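[1] no sequence for this one, just the structure:
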């Protein structure tokens, strides 16, 4: 898990992040179960005033 406050979380590097087919809500987070117009970490920070606590790095390709 990434430490809070020391690094900005990059949703693109999280295993729960995905791109949807929906034009209105192109970004999604499987861990928190929502889709949005903005990156999930940005929405999380706006709502909870905290960094995302669900971040887990994607598995490295072999």
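    Done, it's in. Being a predicted model, the structure only gives us computed values, none of them experimental.
[2] can we go C-alpha only for contacts and neighbour counts from here?
    Noted.
[3] got the buried residues for stretch 45-60?
    51-52, 54-57 (16 or more other Cα atoms under 10 Å).
[4] the strands in the chain, which residues?
    With DSSP state E, the ranges of strands along the chain come out as 17-19, 27-29, 34-36.
[5] in a markdown table: those, plus mean neighbour count and distance to residue 44.
    As requested, those are exported to a markdown table (neighbours: other Cα atoms under 10 Å; distance: least, Cα to Cα, whole Å):
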| stretch | mean neighbour count | distance to residue 44 |
| --- | --- | --- |
| strand 17-19 | 18 | 13 |
| strand 27-29 | 21 | 10 |
| strand 34-36 | 17 | 10 |
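[6] let's bring in a second model and compare:
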């Protein structure tokens, strides 16, 4: 994954943090929890960058 394809999940409105030690991060758009950045899990699973990213409203 190069710098152009990298997605910062922490800036996405679907990103959330859990209290679960083994799965401290999650994605509401795809409905899963993980210990890695959700965008990395999506990339490893599909071979494509996350297509659900939406910037948080400020």
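    Looks like it arrived, so ask away. Computed from a predicted model, the values in this text were never measured in an experiment.
[7] coming back round to it: got the strands of structure 1 as CSV, with distance to residue 9 of structure 1 columns?
    As requested, those are exported to CSV (distance: least, Cα to Cα, whole Å):
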stretch, distance to residue 9 of structure 1
strand 17-19, 12
strand 27-29, 13
strand 34-36, 17
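[8] what's the spacing between the residue nearest the centre of structure 2 and residue 10 of structure 2?
    The residue lying closest to the centre of structure 2 (Cα atoms, centre = their mean) is residue 38, at 2.8 Å. Distance, residue 38 of structure 2 to residue 10 of structure 2, using Cα to Cα, to the nearest Å: 10 Å.
[9] same question for residue 48 of structure 2.
    Between residue 48 of structure 2 and residue 10 of structure 2 the distance is 19 Å, computed by Cα to Cα.
[10] right, and residue 11 of structure 1 touches residue 38 too?
    No - with contact defined as Cα atoms under 8 Å, residue 11 of structure 1 does not reach residue 38; the gap is 10.7 Å.
[11] the more surrounded of those two?
    Remark: of residue 11 of structure 1 and residue 38, residue 11 carries more neighbours, 22 against 12, as counted by other Cα atoms under 10 Å.
[12] so what corresponds to that one in structure 2?
    Correspondence of residue 11 of structure 1 to structure 2, assessed by TM-score structural alignment: residue 9.
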